[in-house]
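>>> Sequence first, predicted model second:
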Amino acid sequence: MRTDTLMVQGTTSDAGKSTLVAGLCRVLKRRGISVVPFKPQNMALNSAVTAEGGEIGRAQAVQAQACGLAPHIDMNPVLLKPCSDTGAQVIIHGKAVDNMEAGRYHDYKAVAWQAVAESHGRLTQQYRSVLVEGAGSPAEINLRDRDIANMGFAERVDCPVVLIADIDKGGVFAHLVGTLELLSPTEQARIKGFVINRFRGDIALLQPGLDWLEQRTGKPVLGVLPYLHGLHIEAEDAISREPDADKAGDALNVVVPVLPHISNHTDFDPLRQHPQVRLTFVGTDDEKPAADLLILPGSKAVRTDLEWLRAQGWDRYIQRHLRYGGKALGICGGYQMLGREVADPLGMESDPGSSAGLNLLPLTTELAQQKALRNCSGQLNINGQAVPVHGYEIHCGVSRVDAGFESLVTLDYGVDGAVSEDHQVAGCYLHGLFESAEATRELLSWAGLERAESIDYYALHEAAIDRLADSVEENLDLERLFALLDLEGAAEEAS
């Protein structure tokens, strides 16, 4: 079977690489073309668990859904999860191999490349088209040596590249021309066209700039994608700080601290889309609004983020919040923080040692070398109800709950989590709690929302991917794009 590979690179992080690949994946799927997403190297704290118990970037799981596929470790063979400003946990083919400082990982790239090459080779044997997402920008000169994420990959596998830039940030023509100028002649030749993302306004006013760009570079503009207001596609890493709009005055107020090492904040995407919930992310030195429900999210550096919580006054905020009848929920690292102690004797996330927790749940946690990676289903036990729940676990902590306390969830492998005696505080390791409609309804009812509605998050997610694909079909030159994949006639086929 012939396979063709097309790579999408961006002028910056968050230029729209992930969403363009997801949109193109759905467009090809609509035409019955066998397509798979691929990201050689990803740096992100949002991850997903595959069926075989591996860990990949969350964006690739979304792209897999756009293709109608289950996530697989070959879709993202190298995942870097930052645990400090200079170091990251290195995950190869779904499994953590070590924590490495940047210099050491640079030397390790020869090994990482072998994983990339093996995964890409396997995918080309199984699928007609491979849509590849780059990382950051190909013009990061300091990272050119031994690059496996952008042009280093494209040059080795000899694939064409589309370059995307975000006009909403400003400077789009400088981004595109500047990026092109910083590439080598062979890399410049590999770029077959540009896509401009998140455009607002009258396209006629942009046309002179597009004409100039094509004349200046000799490369076509393959399309201009509009700014899609209210589009909810799970982010690779960036957190949307836009306030929830069009929520009723009596909406439930949910507050989430943006920990310095927050992980899997996509847990809260279903709440952003819930018509009865007003979700607020609160960052460093931001004002802390009143809340009905406070949620402590996951963390890649729990003890370090616990120190940040105290420095930011969240410990005092939580005590006041609970005194006035509010509810608190912890997920994964946030669950560990709610306990009495978090110990890291092996230095898995930071220097060896232990830290006092917030002492709101009857548990102690010790970080272990073996990471738990599994998809789970079972029942949520809250608010006097037991309802279906599903999700996934990614953690190296082992928590021990005092005997006699209620667990929050009963899963296919056993019980997990804890609920305080006064039922004001709860937590567990299960990510994706709010993707289960009935579980979300009961959690919101527990937090004080009267007549909480159920939403079908999967259906909303599918609708968002379809909306994105519709925009791609309407605004991009698919004939040219599909020619790069040698898909004759695909642009004209009915969806």
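Right, received. Where do you want to start? Numbers count the residues shown, from 1 in each chain.

>>> From now on I want contacts and neighbour counts done on CA atoms only, so please keep to that.
Fine.

>>> Next, find the distance separating Gln188 from Leu481.
17 Å (CA to CA, to the nearest Å).

>>> didn't Ile148 look like it was pressed against Pro77?
No: under the criterion of CA atoms under 8 Å, Ile148 is not in contact with Pro77, lying 11.1 Å apart.

>>> Give me the common contacts of these two.
Pro40, Gln41, Val116 (CA atoms under 8 Å, 6 or more residues apart in numbering).

>>> My read is that the second one contacts Ala149, right?
Yes: applying CA under 8 Å as the test, Gln41 and Ala149 come out as touching, 5.2 Å apart.

>>> Mutual contacts of these two, please.
Gly134, Ala135.

>>> coming back round to it: mind checking which of the shared contacts of Ile148 and Pro77 land in strands?
Using DSSP state E, the subset of the shared contacts of Ile148 and Pro77 located in strands is Gln41.

>>> for the shared contacts of Ile148 and Pro77, which one is nearest Leu252?
Gln41 (38.5 Å; CA to CA).

>>> Look at that closest one and say how many residues are nearby.
Neighbour count for Gln41, taken as other CA atoms under 10 Å: 27.

>>> mind listing what it touches?
Asn76, Pro77, Val78, Leu79, Leu80, Val116, Gly134, Ala135, Ile148, Ala149.

>>> just Gln385 next, same as before
Glu442 are the contacts of Gln385 under CA under 8 Å, 6+ apart.

>>> and the comparison structure, right after this:
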Amino acid sequence: MVQGTTSDAGKSVLAAGLCRVLARKGIKVAPFKSQNMALNSAVTKDGGEIGRAQAVQAQACRVEPTVHMNPVLLKPNTDIGAQVIVQGKALADMDAVGYHNYKKVVMTPIMESFNILQQDFDTVIIEGAGSPAEINLRENDVANMGFAEEADVPVIIVADIDRGGVFAHLYGTLALLSESEQNRVKGFVINRFRGDIKLLESGLDWLEEKTGKPVFGVLPYLHGLMLEAEDAINAQQVDAAEHQLNVAVPVLTRVSNHTDFDPLRMHPQVNLQFVGKGEAIPPTDLIIIPGTKSVRDDLAYLREQGWDKQIARHLRLGGKVMGICGGYQMLGESIADPDGIEGEPGTSQGLGYLNTTTVLAPNKQLKQTQGKLRLPEQPVVDVTGYEIHAGVTEGVRDDSPVMLTDGPDGQMGVDNQVFGTYLHGIFEQQGACDAILSWAGLEATQTPDFDLLREQGIDRVADMLEESMDLKKLWPEWADKFDAGFTR
């Protein structure tokens, strides 16, 4: 189990890299995260919902993701509440206190999923959540040491040296654990190191002497790494001599599946800009309204920021607008939530650029799908993706821009300047991305192979781990599979 001293210490990336290392050695491996809190999610083939990070880790293992790889997913819909998804299906909305009490119950399906993976795979790489030393969250813990103790698994702890205070983080985290939990910790990993390792060696010696635990490796900072983020927005762009198309994405309060935009930030011809609270949408060619977990609240937020007026001006000047999932719903005439699925019951007036209406319903749509993308003056291209939404949208016509295997999706509006779709992952196929960017005004599109970039990112992490970690010490039972010659 990979645990971290803080959020964003590098647990997800380390787990993905270890998964790929073992998969390359012919070991049948699966990822697992008992509890994930994230608005970036993926849909499994059987229609379940899991954290996006576990889908990426499954790819690192070269296996299909299943709901058992992330049996509990929490999707925040307020500052104190979240939708609780258990083994792929939405269970209920709970506030923090309610879910804290529910942890006693949810450990049962967590262990059920973990045991299923143990039966099907040679080993499981487990990712923790946040820090195991959060004193206020120790009771009924299912995400870190509570799970490790229940499942009886060894633990390594990773810390991010780029944040500063790495030795205090590691030593203090270990000190705050119980004796049995401390005994479970097999060693440490230091992440994102820049500089000469010789300047760190005295600190490593001190840490090993004080704790009696080895440092399995010091991992270098990987610049420009392409690996999808678990939850935080990654705004780092590929270097390009000249960006030819400007794309702006207003960041909503409950923005979800913003990994949709990773292919754009890695595109050498695209200048992708995330627009935050209090910021104006800059002059741009294409505005994309993203998905959100709280579509009516975020529609109100969009108006509070004045972005609705800026979108209207953008369209008057001939710009293009696209909406994905919740953003697509906002582009219609109205969004109704009669049952209070996402908040207070009621109806919100949409932006009115599409002749559609949406009603939120209890049964969430979860599916992988494929079809054809038919944009004006563009070639018809194949498209694949996934849907995650609670809304049922009426008014979709047969001349919809997206024709999926089970019917039309989305709509065009405002003299072909506005386009909406429920399809997440639409930019991941070169043909579909080319068509959308060409529709938005980009000439001679040169969209890179995103699947290849993602594979290269996973392999880059795995290569780094094989060079920078003492994998023989970490896995003595598989020592013959790793090259000799590791040095700190």
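Looks like it arrived, so ask away. Please read these numbers as outputs of a predicted model, since none were measured by experiment.

>>> related to what we said a few turns ago, compare neighbour counts for Ile148 and Pro77 of the first structure and give me the winner.
Pro77 (30 against 25).

>>> Return the residue of the second structure aligned against the more buried one.
Using TM-score structural alignment, the partner of Pro77 of the first structure in the second structure is Pro71.

>>> If we ignore the residues flanking it in sequence, what's nearest that match?
Nearest residue to Pro71 of the second structure, sequence neighbours excluded (CA to CA, 6 or more residues apart in numbering): Gln87, at 4.3 Å.

>>> same deal with Ile388 of the second structure?
Ile388 of the second structure sits nearest to Leu366 (CA to CA, 6+ apart), 4.9 Å away.

>>> Now the aligned residue in the first structure for that neighbour: which helix or strand?
With TM-score structural alignment as the criterion, the equivalent of Leu366 of the second structure in the first structure is Leu373. Counting by DSSP states H and E, the element that carries Leu373 of the first structure is strand 363-382.

>>> Now that strand: buried residues?
Using 16 or more other CA atoms under 10 Å as the test for burial, strand 363-382 of the first structure gives 363-368, 373-382.

>>> Can you tell me which of these is nearest His175 of the first structure?
Taking the buried residues of strand 363-382 of the first structure together and measuring to His175 of the first structure by CA to CA, the closest member is Leu373, at 39.1 Å.

>>> and the closest one, what does it touch?
Val49, Gly53, Gly54, Glu55, Tyr392, Glu393, Ile394, His395.

>>> pretty sure the last one is in contact with Ile331, am I right?
Spelled out, it's His395 of the first structure. No: assessed by CA under 8 Å, His395 of the first structure is found out of contact with Ile331, at 10.7 Å.

>>> Give me the common contacts of those two.
Tyr429.

>>> so the counterpart of Ile126 of the second structure in the first structure, which of the three states?
With TM-score structural alignment as the criterion, Ile126 of the second structure lines up with Val132 in the first structure. When classified by DSSP: H, G, I helix; E, B strand; the rest coil, Val132 of the first structure comes out as strand.

>>> Quick check: the gap between Val132 of the first structure and Val277 of the first structure.
In terms of CA to CA, Val132 of the first structure sits 36 Å off from Val277 of the first structure.

>>> And Gln9 of the first structure, by the same measure?
35 Å.

>>> who's more crowded, those two?
Gln9 (29 against 22).

>>> Now check Val251 of the second structure against the first structure: what is it aligned to?
Per TM-score structural alignment, Val251 of the second structure is aligned with Val258.

>>> Let me know the distance separating that match from Ala290 of the first structure.
16 Å.

>>> Between these two, which is the more surrounded one?
Val258 (22 against 13).

>>> How about that one, nearest residue that isn't a chain neighbour?
The nearest residue in space to Val258 of the first structure (CA to CA, 6+ apart) is Gly283, at 4.9 Å.

>>> contacting residues for the one you found?
Pro257, Val258, Leu259.

>>> for those residues, which one is nearest Asp305 of the first structure?
Once CA to CA is applied, the member of those that ends up nearest Asp305 of the first structure is Leu259, at 6.0 Å.

>>> Give the burial count for the residue nearest to that closest one when sequence neighbours are not counted, as a bare number.
In space, and not counting its chain neighbours, Leu259 of the first structure is closest to Asp305: 6.0 Å by CA to CA, 6+ apart. Neighbours of Asp305 of the first structure under the rule other CA under 10 Å: 21.
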